[in-house]
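Engineer: just coords:
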């Protein structure tokens, strides 16, 4: 006697043979259902669609095959056709929960989540598989950002199936969003009383303790997760993070290193090992892991910046430039790289390149006051005074009446003999913060000695004169 799995394999083999030869074989409706379900599960939608079409040609009255047709329509966003077919089916089978599930699916596609929930509640009253429907209801509540109701529905899923880890993750997601960390711990502890070897629950309770900065309890929880499953990579990574918080850097290295043997090395683990060696003062080993990290994941900016920081501390600015250039070749839109590029070029007296780096930093959205000022001072240094004024005027859109900006504008306008503009900005700067007058003294020593400038400063210091 053939087992169900063997029968399904035979049906699939016959179906695919039929497609290759263009012959037409007969399958019963259940065989077609198994074939379609198989293709949907592995994501071969075109073959599922073909099987549905052939199935309906041989079994036009099969409700289950017509429901698969509804699913195809929804997948292709043919919602009206799906709706029409569902209405026909509902007239024939008002107690078929799948009809209401697909109606809910259509409502959800149209962002009508409340109506979707009402259809799913109807399906729930009809189904024998409550956990699946409860999960769908929970997802609709998530779409509505109703995390309390979503949490409750996912909890009900777990009552039906304690191994539904997808539901467990969703429960914790809701707790996190509602910032109910203590309640999450209580829930997980209750869950663990019934499932003491649930590595996922231990892992999740550890993450809750970590969020509450109760690192020793978090560490114990991750250890229990590892006892429950000694190949659980996520638990080792979280344990390592916790050990770092407890300043046990050698222990953290050990935890991260375990993950390298369990699977292909992750850039996260390599970076963290490098950071731990850095904390232990072994900079050469730290660099080795940072270099391995960028080999594994060239897009991880924290690794590239760690490498450049290493050489920056050693004042090896040429090596800094070499590595930041490599990083920029991989990701030329990374604002962190451009800021470092500018700083490094400045150290190497490559002032035009440094100015370009600061300009790209600003263009990519880093509008910190320091970036505007650094670029301005470089433009002043290379004699691009009008560009410096333009840069500062753009900065005023974000930092109005900032003394660092106003004093520089005053100095620039006086330097260019635009006396009235110089007076305006110097008076404004003195009014905002007179302590910053040192900016003009340092950047524009000739302007500082100007009699008009000295008089304006004196007038501010002694308004009665």
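Structural biologist: Cool, the structure landed. Only a predicted model underlies this, so the values are computations on that prediction, with no experimental measurement involved.

Engineer: contacts and neighbour counts: CA atoms only from here.
Structural biologist: Fine.

Engineer: how about the contacts made by residue 265?
Structural biologist: Residue 265 sits next to 259, 296 when contact means Cα atoms under 8 Å, 6 or more residues apart in numbering.

Engineer: let me see the ranges of the helices in the stretch 201-350 of the chain.
Structural biologist: 215-228, 233-245, 249-262, 267-279, 283-296, 301-313, 317-330, 335-347 (DSSP state H, counting those that start in this stretch).

Engineer: any idea how far the residue nearest to residue 392 when sequence neighbours are not counted lies from residue 351?
Structural biologist: Once flanking residues are discounted, residue 392 sits nearest to residue 405: 6.2 Å by Cα to Cα, 6 or more residues apart in numbering. Distance of residue 405 to residue 351, given as Cα to Cα, to the nearest Å: 20 Å.

Engineer: who's more crowded, the two?
Structural biologist: residue 405 (24 against 19; other Cα atoms under 10 Å).

Engineer: which other residues reach stretch 233-252?
Structural biologist: Here stretch 233-252 makes contact (Cα under 8 Å, 6+ apart) with 203, 207, 210, 215, 218-219, 222-223, 225-226, 253-256, 258-259, 262, 269, 273, 276-277, 279-280.

Engineer: restricted to buried residues, select the residues you listed in ChimeraX.
Structural biologist: Filtering the contacts of stretch 233-252 down to the buried ones (16 or more other Cα atoms under 10 Å) takes a single ChimeraX command:
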select :203,207,210,215,218,219,222,223,225,226,253,255,256,258,259,269,273,276,277,279
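
Engineer: mind listing what residue 31 touches?
Structural biologist: So residue 31 contacts 8, 11 (Cα under 8 Å, 6+ apart).

Engineer: same question for residue 102.
Structural biologist: By Cα under 8 Å, 6+ apart, residue 102 lies in contact with 70-71, 86.

Engineer: what element comes up after the helix or strand hosting it heading to the C-terminus?
Structural biologist: Using DSSP states H and E, residue 102 sits within helix 97-109. Remark: after helix 97-109, the chain's next helix or strand is helix 113-126, criterion DSSP H and E.

Engineer: by contact count, what packs against that next one?
Structural biologist: For helix 113-126, the helices and strands in contact under the criterion 3 or more Cα pairs under 8 Å, 6 or more residues apart in numbering; DSSP states H and E are helix 97-109, helix 130-143.

Engineer: now those helices in a markdown table, with distance to residue 232?
Structural biologist: Conversion of the helices and strands packed on helix 113-126 to a markdown table gives the following (distance: least, Cα to Cα, whole Å):
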| stretch | distance to residue 232 |
| --- | --- |
| helix 97-109 | 35 |
| helix 130-143 | 26 |
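
Engineer: mind checking which of these is nearest residue 456?
Structural biologist: helix 130-143 (62.3 Å; Cα to Cα).

Engineer: give me the number of residues near the residue nearest to residue 136 when sequence neighbours are not counted?
Structural biologist: If you skip the residues right next to it in sequence, residue 136 has residue 120 as its closest partner in space, 7.5 Å away by Cα to Cα, 6+ apart. Neighbours of residue 120 under the rule other Cα under 10 Å: 26.

Engineer: here comes the other one, which I'd like you to weigh against the first:
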């Protein structure tokens, strides 16, 4: 169990905090960028946008101050309308020829729009105005990296390290890490960001970027040690907990990973990704109740959101709470009628209730939106099988196996369906095809059943032994195809032996 330390110096878990109505944020000042924002109409910005859109420039002298230009440029940058932002920047440079800020803005916009070579020319102009500004060199290093001039970009960094002020070193290390990332040298990227975090454990940008380097360099153990050290210095670093959780997950320490991810959003209740990643991991390791709680909390905090409702429904279905899931999905369909997942999970709910006609209707809705989802095809195939429409069932099972050819479960559904129907020739063909693309104990049980049906008992027993060695819990597949094997003493003996 991981622990977070509050002001009382006592170790505590999420339950303790919630039971006592204590929140982490009562002891923590969240950075301004992480706080929820109240959005008010910005009438001045609206006027600036209207004038620029209508006139192509800011004509009203009242609006020609540099702060107005910066606001409008930043607006178009946020909208990814780089052409308009660059147009405004050029206008501002004509008015404020010796103002380096507009040159730097222009260089950043050019780099964002994949024009790094031109950005270097603009930065040379900025350097002529303000040669002592280190940000110009930082941007030059980034621009050189973007056009694959890595020797030049690293030389800029090395030269700066010789005489840079200590206050500028964190930014320098971030730029160096960016260069290594562009070079795809993730080991050096990790080492550089680690240096930045040793220098300042609260470096928000370094904490945001370091996971990329960990994921590609696979330095999970080093990442765990680093983030544990950061948490020792600042137990309320939500990004440190978040990164720690992912590192634990990658080495299979799933309970520790869930705890760490949970702390990330308990510390910063506006950190949506923390809720979602924690919930996703809980789903993967069958902690459905906890996954459900994370998704419900996220929907309460950031919703209503149709995607989150789908995840909530999935958890409810896993918990056999189909009625609740169906109710939520039927409400969600009105808000998002083009979400194939909503239709699919509704179909699953109706299948659970054995209302196969209704289930087929919703499966077809889902398939209309995304035909190549193997689980949609498998679901409708099962519904048709239960209604006795074997021709359509086989058709959809084949599509499921084709679209999900690397997943053994869909081949198993098709082959077991054919074997139950006595279609051994077809089943043999698909067994051979499945062997090319997939592997799983479920397929071995199907193969064993096929050999039993062929009268090749020796091969059947050999195949059954291999299947039981792989996964002894899936033996029901064999009984589903050949119920009479429940009376076979050899088969029963083998299953008991492997399930002790």
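Structural biologist: Looks like it came in fine. Predicted model only: the values in this text are computed from it and were never measured.

Engineer: picking that back up, in helices, which of the contacts of residue 102 of the first structure fall?
Structural biologist: The helices, defined by DSSP state H, take in 70-71, 86 from the contacts of residue 102 of the first structure.

Engineer: relative to residue 364 of the first structure, which of these is nearest.
Structural biologist: Nearest to residue 364 of the first structure among these: residue 71, at 43.7 Å, using Cα to Cα.

Engineer: ok, that closest one - contacts?
Structural biologist: Shown in contact with residue 71 of the first structure (Cα under 8 Å, 6+ apart): 82, 102.

Engineer: for residue 290 of the first structure, same thing?
Structural biologist: 270-271, 274, 303-304, 306-307.

Engineer: make it 6 Å
Structural biologist: Residue 290 of the first structure makes contacts with 271, 274, 303, as judged by Cα atoms under 6 Å, 6 or more residues apart in numbering.

Engineer: could the residues you listed go into TSV alongside distance to residue 242 of the first structure and neighbour count?
Structural biologist: TSV is the format used below for the contacts of residue 290 of the first structure (distance: Cα to Cα, whole Å; neighbours: other Cα atoms under 10 Å):
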residue	distance to residue 242 of the first structure	neighbour count
271	15	23
274	16	27
303	20	28
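
Engineer: for those residues, could you give me TSV that also reports distance to residue 344 of the first structure?
Structural biologist: Below are the contacts of residue 290 of the first structure laid out as TSV (distance: Cα to Cα, whole Å):
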residue	distance to residue 344 of the first structure
271	22
274	22
303	17
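
Engineer: the equivalent of residue 180 of the second structure over in the first structure: how many residues sit nearby?
Structural biologist: Superposed on the first structure with TM-score structural alignment, residue 180 of the second structure falls opposite residue 141. Residue 141 of the first structure: 22 surrounding residues under other Cα under 10 Å.

Engineer: wait, residue 141 of the first structure sits on residue 151?
Structural biologist: No. Look at residue 141 of the first structure against residue 151 with Cα atoms under 6 Å: they stay out of range, at 8.7 Å.

Engineer: mean per-residue distance, the helix holding residue 102 of the first structure versus the second structure.
Structural biologist: With mean Cα distance after the TM-score superposition for the first structure, helix 97-109 of the first structure departs from the second structure by a mean of 3.4 Å once superposed.

Engineer: between that helix and helix 113-126, how many degrees?
Structural biologist: 170 degrees (axes from the mean of the first three to the mean of the last three Cα atoms, to 10 degrees).

Engineer: what separation do you get for residue 264 of the second structure and residue 462 of the second structure?
Structural biologist: On the measure of Cα to Cα, residue 264 of the second structure and residue 462 of the second structure end up 50 Å apart.

Engineer: got it, and residue 145 of the second structure?
Structural biologist: Computed as Cα to Cα, the residue 145 of the second structure to residue 462 of the second structure distance reads 59 Å.

Engineer: who has more neighbours, the two?
Structural biologist: Each of residue 145 of the second structure and residue 462 has its neighbours counted (other Cα under 10 Å); residue 145 has more, 24 against 13.

Engineer: the first structure: which residue goes with that one?
Structural biologist: Per TM-score structural alignment, residue 145 of the second structure is aligned with residue 108.

Engineer: go on, residue 78 of the second structure?
Structural biologist: That one, residue 78 of the second structure, aligns with residue 42 by TM-score structural alignment.

Engineer: what of residue 359 of the second structure?
Structural biologist: In the first structure, residue 359 of the second structure lands on residue 320 (TM-score structural alignment).

Engineer: distance of residue 375 of the first structure from residue 134 of the first structure?
Structural biologist: Taken as Cα to Cα, the span from residue 375 of the first structure to residue 134 of the first structure is 57 Å.

Engineer: wait, residue 43 of the first structure
Structural biologist: According to Cα to Cα, residue 43 of the first structure and residue 134 of the first structure sit 24 Å apart.

Engineer: neighbour count: these two, which is higher?
Structural biologist: Taking other Cα under 10 Å, residue 43 of the first structure and residue 134 do not tie; residue 134 has more neighbours (26 against 11).

Engineer: who's in contact with that one?
Structural biologist: Applying Cα under 6 Å, 6+ apart, the residues near residue 134 of the first structure are 153, 157.

Engineer: 8 Å - rerun?
Structural biologist: 124, 153-154, 156-157.

Engineer: and if you look at residue 319 of the second structure?
Structural biologist: Neighbours of residue 319 of the second structure in contact, by Cα under 8 Å, 6+ apart: 288-289.

Engineer: which stretch among the helices and strands packed on helix 113-126 of the first structure comes nearest residue 65 of the first structure?
Structural biologist: helix 97-109 (11.7 Å).

Engineer: run the chain-centre distance for stretch 197-204 of the second structure.
Structural biologist: 25 Å (Cα atoms, centre = their mean, to the nearest Å).

Engineer: circling back to that earlier point, could you list the residues in contact with whichever strand or helix holds the residue nearest to residue 392 of the first structure?
Structural biologist: Under the criterion of DSSP H and E, residue 405 of the first structure resides in helix 403-415. Outside helix 403-415 of the first structure, the residues within contact range by Cα under 8 Å, 6+ apart are 373, 385, 389, 392, 395-396, 419, 421-426, 428-430, 432-433, 436-437, 439-440, 443-444, 447.
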